[in-house]
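Asker: Pasting the sequence and the predicted coordinates here, then a few questions.
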Amino acid sequence: MAGMDIEPFRIAIPDADLADLHRRLTDARWPTELPGTGWTRGIPLDHLRELADHWRTGFDWRAQETRLNAFPQFTTDIDGQRIHFLHVRSERADATPLLITHGYPSSVAEFLELIGPLAGDFHLVIPSLPGYAFSTPLAGPGWTMARTARTWAELMRRLGYARYGVHGGDVGAGISGLLAGLDGEHVIGLHVVTDPWTAAATATFIPGSADRLDADDPVDKLIKDRMDAFRTDGSGYLSLMNSRPQTIGYGLTDSPLLQLAWIAEKFGEWTDLPVDRDQMLTTVSLYWFTGSGISAAHTLYDQAHSSEWGTPPGVPQGFAVFGSDETVRKLIPAPATAHWVEHERGRHFPAMEAPAELAADLRAFFGPLT
């Protein structure tokens, strides 16, 4: 790989950056909270105080840094942008290459519990999205999902993988779907994860979705209620980044308290099963130490203003639905031949909530395609 402009990479956050984080958390200026509001107006004060105190006094960044560095990491420049990625090769030469893409607000740390169960069957390529963590600084505007998908195709070409599978959730699902459409000659299959609330939220961005719902149908009513709840109460974070990423970026870059609240709120609202607190704080730390809160917001802005959606994938498709209920089949345009697995528990971050179940789904889907 050295001859392909791919360089080895190790995470090494300076001690001064750790000291600065601890100082800022110690000196944080805390707001008041209206009594009796719970989660209805954002992350509760007591919950965030407990997380911030653990981040400052109990969380061991060096241990998490060592854990991340246990996996081979590299960087390369594609389309003018530095791309960071984990590349964990199986001992089996005939293992299936699998490209795994995270979403927002996430990072490669999302998949740490998934790597071990998958490493025997797959050569794993897990990149940081452009503008996230060590795929920074963001070289310029225009990093939409479609552009990232083209970048991923080039990354896999540089790694020498002529045939590979793709998997993702959230933004990573969109990128994986676009990649399967534009590089179908090399992609052997597309596997994505979703949940009923994410599916309903996504439907709010598809013109005419609400018009197709029958008010007298109880399943359609549940979908509509979730779409309305996302518009009125759940989309504020996204609306701000989709319209004013530079403005919110000042706070995300200057205040670890804001960066922590911005991400921890979503983990609190979007999970069903417990997520290891230190694993979540590893992702928060990656955003903080690399200053990528603002650059990630810029990519969400670019996607919100993009109309490039590529072509439908013509490869085998697999879906793993977590927290499944009767709404998802109506919301997901899965072909009749799609691999479809439903899980009663888990939600938006199944690689952290239910890694064993997700690993089993990936092996079951991609196994026959090798």
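Answerer: Here it is on my side, so go on.

Asker: C-alpha only now, for contacts and for neighbours.
Answerer: Noted.

Asker: Strands of the chain, start to end?
Answerer: Counting by DSSP state E, the chain has strands at residues 6-9, 73-78, 81-88, 96-101, 122-127, 164-169, 187-194, 317-322, 339-343.

Asker: okay, these in TSV with distance to residue 362 next?
Answerer: Formatted as TSV, the strands of the chain follow (distance: least, C-alpha to C-alpha, whole Å):
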stretch	distance to residue 362
strand 6-9	28
strand 73-78	22
strand 81-88	16
strand 96-101	10
strand 122-127	10
strand 164-169	8
strand 187-194	7
strand 317-322	9
strand 339-343	10
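
Asker: this is the other structure I want to compare:
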Amino acid sequence: MSSEVHAFTARASDAELDDLRARLAAARLPEAETVRGAAPGPARWKQGVPLADLVDVVHYWRTAYDWRSFEARLDRIGQFRTTVDGLGIHFLHRRSARADATPLILTHGWPGSVAEFVDIIDELADPDDPDAPAFHVVAPSLPGFGHSEKPATTGWGIEKIAAAWVELMGRLGYRTFLAHGGDWGGAITTVLAGRFPQHVLGIHSTLAEAPPGLSTDGLTAAERQWAEGTRDFWQNRAAYAKQQATRPQTIGYALVDSPVGLLAWILDKFAEWTDTADSPFETVSMDRILDDVTLYWLTRTGASAARIYYESHRSIDPGLRVDVPAALTMYPRDIEKCPLPWARERYHQIVRWRAPAAGGHFPSLEVPGYFVTDLREGLAAVLAAGR
């Protein structure tokens, strides 16, 4: 590794954790929602996070959740920092013991973090099956997220982040590498592949960014339903994105000052975007969601993370081509699902396409077993196509 890369450890002070518990105990909550469906059922969430559910999570967060366990897990994987373009970038780095391992960068999105990957990194680096591909895994925190520094100026959009990832991987000795992402991580992975094909061997993504303005003519009924569902999401269920794209500073005050406000803002997305009948805790443990939320809270990144929408909302270059091999997986309850004919308009070498029967926006947390297998097989297909 380059001398510009340094080992990193972060420890929340006891005073910070005590302050969090005190704020949770003193929280002022609104009255219950006026739309109350019977549990289980999505109708309970039509006005947002139901009061009863929030009260339960707040109680667990205050009385039982163990942040120290999550800190220890990050340390076991390996934490590092380096400075790129004047900004400190935090990342997890787990080298495989296998001589045939391939470098792989995993990029999260919002409201995610590196917490999405901590349970799968060891499996990717050192699989039990000797015939399964192995990877040297790098999982950076996006600028303004987690333990990465907060940009003090504008400009840190998806194009600059992708260039920073190339610099980061080079400092680790990885001149060429694979890339995976979902949500903003999927957009950044697409930019990586399109702008830096000399470095990117191929990609796996759970987000396919089709060029704008494509017609639904010729799509199957199922593909048309995907397109209409994505359009409905952006027209009717994306107020959070409009807020963060236009006024991230305003919502940021609530997200940095109130742990309950931060929890509700993020929990709402875990509920709506997971493949569940009612509660996100049907597939994702409360501890895993609180790992993510607490990371935002302790690093005070509610505002800075929201600004990625201000920098990059709908900003991917319409003419960007991806010519390196690509494996794409569209999970059924994800918020955006791109029909294959549309995906082919940007990704010109799709070597593997999957539409599994289960899973949503956070597949590494919802269906980790399937996710790891799909990622391995997708990247194996990418590598085979590139030979």
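Answerer: Sure, I can see it. The shown structure was predicted, so the numbers you read here are calculated from the model rather than taken from an experiment.

Asker: quick one on the thing from earlier: can you tell me which of the strands of structure 1 is nearest to residue 139 of structure 1?
Answerer: strand 81-88 (5.6 Å; C-alpha to C-alpha).

Asker: Would you check the span in structure 2 matched by the closest one?
Answerer: Mapped onto structure 2 using TM-score structural alignment, strand 81-88 of structure 1 spans residues 87-94.

Asker: and the spatially most central residue of structure 1, how far is that from residue 169 of structure 1?
Answerer: When C-alpha atoms, centre = their mean is applied to structure 1, the residue found nearest the centroid is residue 103 (2.0 Å). Per C-alpha to C-alpha, to the nearest Å, residue 103 of structure 1 is found 6 Å from residue 169 of structure 1.

Asker: for residue 37 of structure 1, same thing?
Answerer: Separation of residue 37 of structure 1 from residue 169 of structure 1 (C-alpha to C-alpha): 31 Å.

Asker: Looking at those two now, which is surrounded by more residues?
Answerer: Neighbours per residue (other C-alpha atoms under 10 Å) separate residue 37 of structure 1 from residue 169, with residue 169 holding more: 25 against 11.

Asker: Tell me how far the more buried one lies from residue 351 of structure 1.
Answerer: From residue 169 of structure 1 to residue 351 of structure 1 the distance is 10 Å (C-alpha to C-alpha).

Asker: Grab the longest helix from structure 2 for me.
Answerer: The longest helix of structure 2 (DSSP state H) is helix 368-386.

Asker: so what corresponds to residue 157 of structure 1 in structure 2?
Answerer: Per TM-score structural alignment, the equivalent position to residue 157 of structure 1 in structure 2 is residue 170.

Asker: what separates its match from residue 96 of structure 2, distance-wise?
Answerer: Distance of residue 170 of structure 2 to residue 96 of structure 2, given as C-alpha to C-alpha: 17 Å.

Asker: out of these two, which sits in the busier spot?
Answerer: Taking other C-alpha under 10 Å, residue 170 of structure 2 and residue 96 do not tie; residue 96 has more neighbours (21 against 16).

Asker: contacting residues around the residue nearest to that one when sequence neighbours are not counted?
Answerer: Spatial nearest neighbour of residue 96 of structure 2, excluding adjacent residues (C-alpha to C-alpha, 6 or more residues apart in numbering): residue 125 at 4.6 Å. Contact partners of residue 125 of structure 2, counting by C-alpha atoms under 8 Å, 6 or more residues apart in numbering, are 94, 95, 96, 97, 101, 134, 135, 136, 137.

Asker: Just give me the closest of those to residue 235 of structure 2.
Answerer: Distance to residue 235 of structure 2, by C-alpha to C-alpha, is smallest for residue 137 among these, at 36.5 Å.

Asker: Let me know the distance separating that closest one from residue 15 of structure 2.
Answerer: 33 Å.

Asker: quick one: which of these two has more around it?
Answerer: Under the neighbour definition other C-alpha under 10 Å, residue 137 of structure 2 and residue 15 were set side by side, and residue 137 has more, 24 against 9.

Asker: and residue 331 of structure 1, how many neighbours?
Answerer: Residue 331 of structure 1 has 16 neighbouring residues, counting by other C-alpha under 10 Å.

Asker: Also residue 110 of structure 2?
Answerer: 17.

Asker: List the residues that contact the aligned residue in structure 1 for it.
Answerer: With TM-score structural alignment as the criterion, residue 110 of structure 2 lines up with residue 104 in structure 1. If a contact means C-alpha under 8 Å, 6+ apart, then residue 104 of structure 1 has 170, 171 as its contacts.

Asker: Return the distance of residue 104 of structure 1 relative to residue 143 of structure 1.
Answerer: For residue 104 of structure 1 relative to residue 143 of structure 1 (C-alpha to C-alpha), the value is 14 Å.

Asker: Over to residue 238 of structure 1?
Answerer: Relative to residue 143 of structure 1, residue 238 of structure 1 is positioned 16 Å away (C-alpha to C-alpha).

Asker: just residue 114 of structure 1 next, same as before
Answerer: For residue 114 of structure 1, the distance to residue 143 of structure 1 (C-alpha to C-alpha) stands at 27 Å.

Asker: Look at those two and report which has more neighbours.
Answerer: Between residue 114 of structure 1 and residue 143, residue 143 has the larger neighbour count (other C-alpha under 10 Å), namely 25 against 19.

Asker: Now the more buried one: closest residue in space, sequence neighbours ignored.
Answerer: Leaving aside its sequence neighbours, residue 143 of structure 1 sits nearest to residue 299 (C-alpha to C-alpha, 6+ apart; 5.4 Å).

Asker: Okay, that neighbour and residue 206 of structure 1: tell me how far apart.
Answerer: The gap separating residue 299 of structure 1 from residue 206 of structure 1 is 19 Å, by C-alpha to C-alpha.

Asker: who has more neighbours, the two?
Answerer: More crowded of residue 299 of structure 1 and residue 206, by other C-alpha under 10 Å: residue 299, with 25 against 9.

Asker: So what does residue 54 of structure 2 match up with in structure 1?
Answerer: Per TM-score structural alignment, residue 54 of structure 2 is aligned with residue 48.

Asker: Oops, could you answer that again for residue 376 of structure 2 instead?
Answerer: Using TM-score structural alignment, residue 376 of structure 2 sits opposite residue 363 in structure 1.

Asker: repeat for residue 340 of structure 2
Answerer: Mapped onto structure 1 by TM-score structural alignment, residue 340 of structure 2 lines up with residue 329.

Asker: and if you look at residue 190 of structure 2?
Answerer: Counting by TM-score structural alignment, residue 190 of structure 2 lines up with residue 177 in structure 1.

Asker: which residues sit in contact with the aligned residue in structure 1 for residue 252 of structure 2?
Answerer: The pairwise alignment with structure 1 assigns residue 252 of structure 2 to residue 249, based on TM-score structural alignment. Taking C-alpha under 8 Å, 6+ apart as the contact definition, residue 249 of structure 1 lies against 293, 294, 295, 297.
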